[in-house]
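Asker: Model the structure of this input:
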Amino acid sequence: MTIYDFSADSIAGTPVNLGTYRGKVVLIVNTASKCGFTPQYKGLEAVYQQFKDKGVEVLGFPCNQFGKQEPGSADEIGAFCEKNYGVTFPLFEKIDVNGGNAHPLFKHLKREAPGLLGTEVIKWNFTKFLVKKNGTVYKRYAPRTEPKELMSDIEKLLAE
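Answerer: So this is what the prediction gives:
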């Protein structure tokens, strides 16, 4: 099973088959607009701008499960990200990443790349998953990991 076996609704409500990203390196992030890590949107956009023409996609999945730090509607989230951080990478509808209602994509990501001590739970906003061109999960990164710290791993996966 790979990320290509899943779909998710875009922030505009349109279904997106993740098979669309086949052959690309994909960075998947659970995001929030009112979090201490929210400024990472700027770094995620910088990664996207630097690598999008080389075959990298950044996918943002807003989530309100951590301190209710993503309370807005899809329209509000999209406008916030564009206005404050110039986000042009794809955003998706707000989802759950933990618990019984967790999006199937995130259940898969957590199974494939558990966190510290093998735990599958996502502990906070801006947990990142880097996916190889073949759709398999390469690595999970903690919320504190700045997007720029992923550059060497992205370049390595692009060269594969």
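Asker: C-alpha from now on. contacts and neighbour counts both.
Answerer: Fine.
Asker: residue boundaries of the helices in the chain?
Answerer: Using DSSP state H, the helices of the chain run over residues 40-51, 74-85, 104-112, 151-159.
Asker: Can you name the residues in contact with the first one?
Answerer: Outside of helix 40-51, the residues within contact range by Cα atoms under 8 Å, 6 or more residues apart in numbering are 56-58, 81, 85-89, 126, 146-148, 151.
Asker: can the helices of the chain go into JSON lines with extra columns for mean neighbour count and distance to residue 9?
Answerer: Conversion of the helices of the chain to JSON lines gives the following (neighbours: other Cα atoms under 10 Å; distance: least, Cα to Cα, whole Å):
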{"stretch": "helix 40-51", "mean neighbour count": "19", "distance to residue 9": "20"}
{"stretch": "helix 74-85", "mean neighbour count": "16", "distance to residue 9": "11"}
{"stretch": "helix 104-112", "mean neighbour count": "19", "distance to residue 9": "12"}
{"stretch": "helix 151-159", "mean neighbour count": "14", "distance to residue 9": "25"}
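Asker: Next, the structure of the following sequence, for comparison with the previous one:
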Amino acid sequence: MTSVFDFKATAIGGTEQSLGQYRGKALLIVNTASKCGFTGQYAGLEALHRDYADKPFEVLGFPCNQFGAQEPGKAAEIASFCSTTYGVDFPMFDKVEVNGPNRHPLYAWLTSEKKGFLGSRDIKWNFTKFLTDREGRVIARYAPQVEPSAIAADIEKLI
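Answerer: Now for the predicted structure:
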């Protein structure tokens, strides 16, 4: 059985990391963008990260430029923006594609595990969120307009 912990991704600093390092933690995986109407959700994501810092939970951000070219920057620019504008301290990864033939393997798996509106696999926009349990199974998928704070009760059930 595949789990979220079976995947690797490039951290925003450029090093490849195994998501296995988060084994035993519930994860909230989010495709992000710096120039989006939902960009303010970085604050809510960081609040979840801080609120549950001492719990088996982590937020993981995956910048994506596939929606309206709203994440045009390079990794260093994205990291700087997130840190200085929203105080982001949760793990961020390098830009990925979440749809199409170059879809990152993690997102191919996430979208096959939890379909979106009307059963679609495709991610519709920035800030789509996936919640996995501590065993690495996808529990829920949330639309971009769902605020991070609205997910807190679901997170608490898993930690």
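Asker: just to revisit the earlier point, okay, the helices of structure 1 in CSV with distance to residue 1 of structure 1 next?
Answerer: Below are the helices of structure 1 laid out as CSV (distance: least, Cα to Cα, whole Å):
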stretch, distance to residue 1 of structure 1
helix 40-51, 25
helix 74-85, 29
helix 104-112, 8
helix 151-159, 19
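Asker: Isn't residue 112 of structure 2 up against residue 121?
Answerer: Yes: if you go by Cα atoms under 8 Å, residue 112 of structure 2 and residue 121 touch, sitting 6.2 Å apart.
Asker: rewinding a little: nearest to residue 34 of structure 1, out of the helices of structure 1?
Answerer: When the helices of structure 1 are ranked by proximity to residue 34 of structure 1, the top entry is helix 74-85, at 10.2 Å, counting by Cα to Cα.
Asker: Which secondary structure elements does the closest one sit against?
Answerer: Identification of packing neighbours for helix 74-85 of structure 1 by 3 or more Cα pairs under 8 Å, 6 or more residues apart in numbering; DSSP states H and E yields helix 40-51.
Asker: And for residue 133 of structure 1, the neighbour number?
Answerer: Residues near residue 133 of structure 1, counting by other Cα atoms under 10 Å, number 19.
Asker: do the same with the one 10 residues further on
Answerer: Summarising burial for residue 143 of structure 1: neighbours were counted as other Cα under 10 Å, giving 19.
Asker: What of residue 136 of structure 1?
Answerer: Using other Cα under 10 Å, residue 136 of structure 1 has 18 other residues around it.
Asker: List the contacts of it.
Answerer: By Cα under 8 Å, 6+ apart, residue 136 of structure 1 lies in contact with 1-3.
Asker: Please produce a ChimeraX select command covering the buried subset of those residues.
Answerer: Applied in ChimeraX, the following selects the buried portion of the contacts of residue 136 of structure 1 according to 16 or more other Cα atoms under 10 Å:
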select :2,3
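Asker: out of the contacts of residue 136 of structure 1, which ones does structure 2 keep as well?
Answerer: Retained contacts for the contacts of residue 136 of structure 1 in structure 2, judged by both residues aligned by TM-score structural alignment, their matches' Cα atoms under 8 Å, are 2-3.
Asker: Sort out which one of the contacts of residue 136 of structure 1 lies nearest residue 97 of structure 1 for me.
Answerer: residue 3 (14.9 Å).
Asker: how near is the closest one to residue 24 of structure 1?
Answerer: Note on residue 3 of structure 1: its distance to residue 24 of structure 1, by Cα to Cα, to the nearest Å, is 11 Å.
Asker: Then residue 53 of structure 1?
Answerer: With the distance defined as Cα to Cα, residue 53 of structure 1 ends up 10 Å from residue 24 of structure 1.
Asker: who has more neighbours, these two?
Answerer: residue 24 (19 against 9).
Asker: Pull the contacting residues for that one.
Answerer: Counting by Cα under 8 Å, 6+ apart, residue 24 of structure 1 makes contact with 55-57, 132-134.
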